[in-house]
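Enquirer: one predicted model, sequence on top.
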Amino acid sequence: MIESDSGSSAWYPIELFEVVAGRLPVNWRFGTRDEGERWTQAIWGYPELVDDPSYNVDLVECEASAVAVFAAQVAAYRKEVAEE
C-alpha cells in the first residue's frame, strides 16, 4: 500500500518497483497471507496493515478510521525521513 499522487492509498504490483534504499520504518512488520497466487502472499507495512486483514478492506473502501491510520503512518514516515 502506497500513497498515490492524489494522496489516497493504493495497491500496485511489485513488478512496477525497484528498491533503491532498503531501509524501512522502525515500526514496520512482515507477515504472510494466503490469499491465492493472484493476491497478497506476503506483506511489509505498518502494524494495522500487516496484522489485521480486515483493515485492508476498510482502507480500500475508504473507511474514515482506516484512512486516518494510513494518513498518520504516512506523516510519521515523512517525519522520520526528514529527521535523518
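Expert: Right, received. Where do you want to start? This structure is a prediction, so every number in the text was calculated from the model and none was measured. Numbers count the residues shown, from 1 in each chain.
Enquirer: when you work out contacts or count neighbours from here on, use the C-alpha atoms and nothing else.
Expert: Will do.
Enquirer: touching the lengthiest helix in the chain from outside, list them.
Expert: Counting residues, the longest helix found in the chain (DSSP state H) is helix 64-82. Residues outside helix 64-82 that contact it (Cα atoms under 8 Å, 6 or more residues apart in numbering) are 3, 9, 25, 46, 55, 58-59.
Enquirer: and the furthest pair within the residues you listed?
Expert: Spatial extent of these (Cα to Cα) is set by the pair Pro25 and Asp58 at 22.6 Å.
Enquirer: who touches Leu16 in this structure?
Expert: Leu16 neighbours (Cα under 8 Å, 6+ apart): none.
Enquirer: ok, it to Glu48 distance?
Expert: According to Cα to Cα, to the nearest Å, Leu16 stands 24 Å off from Glu48.
Enquirer: also Arg23?
Expert: For Arg23, the distance to Glu48 equals 19 Å [Cα to Cα].
Enquirer: who has more neighbours, those two?
Expert: Applying other Cα atoms under 10 Å to Arg23 and Glu48 shows that Glu48 carries more neighbours, namely 17 against 7.
Enquirer: so which strand or helix has that one?
Expert: Glu48 is part of helix 47-51 when elements are defined by DSSP states H and E.
Enquirer: ok, second structure coming up, stack it against the first:
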Amino acid sequence: MPDDYHGLYFTEQTIFHLVLGKEYEVYEMGMFNCGLIVLIIDSTGQPDWYPLDLFEVVVGAIPSDWIFAQRTGGPEGMTAVWGHSRLAGDQALDESLASHDEGAVAVFWNEIFESQNSRSAE
C-alpha cells in the first residue's frame, strides 16, 4: 500500500445492508480515501455508499449521461465522482445525500426516475 493510503474505515462491526448474490445498479461512483466506492440502493431501500470491493462487476459500461467531477475532500475524503449530472455536478447536494438528508434523497429519486424514463424513451 502507498504511504498515503488511508483505507475506507470499515470495522468488523460495520453492517452492510446487502443481499448476497443480488445484482445492484450503480447510481454514482466516487474516489474516497484512495478507495473506489459506489452508490447503490441497498436492502433498506435507500441510497448509500459501499466499497467496490464488496461487489463483482457484471456490466462495466458507464451510462452516457454521467459526468465526472472533482471534489475538495482532500486525501481523507471524496476527491472525485462519476454520476448523474445533477448529483455529481453539485458537491453540496452529493454530500447531503451521503448524510441521508431528506431533501437530497428526494432529489436522488427524482434524478433516477428522470434518467430511467429518458433511457427507456431512446
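Expert: Happy to help now that I have it. Quantities reported herein were computed from a predicted structural model and do not represent experimental measurements.
Enquirer: nearest spatial neighbour of the residue nearest the centre of the second structure, chain-adjacent residues omitted?
Expert: For the second structure, the residue sitting closest to the mean C-alpha position, by Cα atoms, centre = their mean, is Leu39 at 2.4 Å. Nearest non-adjacent residue to Leu39 of the second structure, counting by Cα to Cα, 6 or more residues apart in numbering: Trp49, 4.4 Å away.
Enquirer: what is the neighbour count of whatever residue of the first structure lines up with the one you found?
Expert: Mapped onto the first structure by TM-score structural alignment, Trp49 of the second structure lines up with Trp11. Using other Cα under 10 Å, Trp11 of the first structure is surrounded by 10 other residues.
Enquirer: surely Trp11 of the first structure touches Ile2?
Expert: Yes. Taking contacts as Cα atoms under 8 Å, Trp11 of the first structure lies within contact range of Ile2: 6.5 Å.
Enquirer: overlap in contacts of these two?
Expert: The contact sets of Trp11 of the first structure and Ile2 do not overlap (Cα under 8 Å, 6+ apart).
Enquirer: tell me the secondary structure at the residue nearest to Leu39 of the second structure.
Expert: Here Trp49 of the second structure is recorded as strand under DSSP: H, G, I helix; E, B strand; the rest coil.
Enquirer: where's it relative to Asp94 of the second structure, distance?
Expert: Counting by Cα to Cα, the gap from Trp49 of the second structure to Asp94 of the second structure is 11 Å.
Enquirer: before we move on, what about Ala106 of the second structure?
Expert: From Ala106 of the second structure to Asp94 of the second structure the distance is 12 Å (Cα to Cα).
Enquirer: so which of those two has more stuff around it?
Expert: Per other Cα under 10 Å, whichever of Ala106 of the second structure and Asp94 has more neighbours is Asp94, with 21 against 13.
Enquirer: residue in the first structure matching the more buried one?
Expert: By TM-score structural alignment, Asp94 of the second structure lines up with Asn56.
Enquirer: which strand or helix spans that match?
Expert: Secondary structure (DSSP H and E) places Asn56 of the first structure in helix 53-60.
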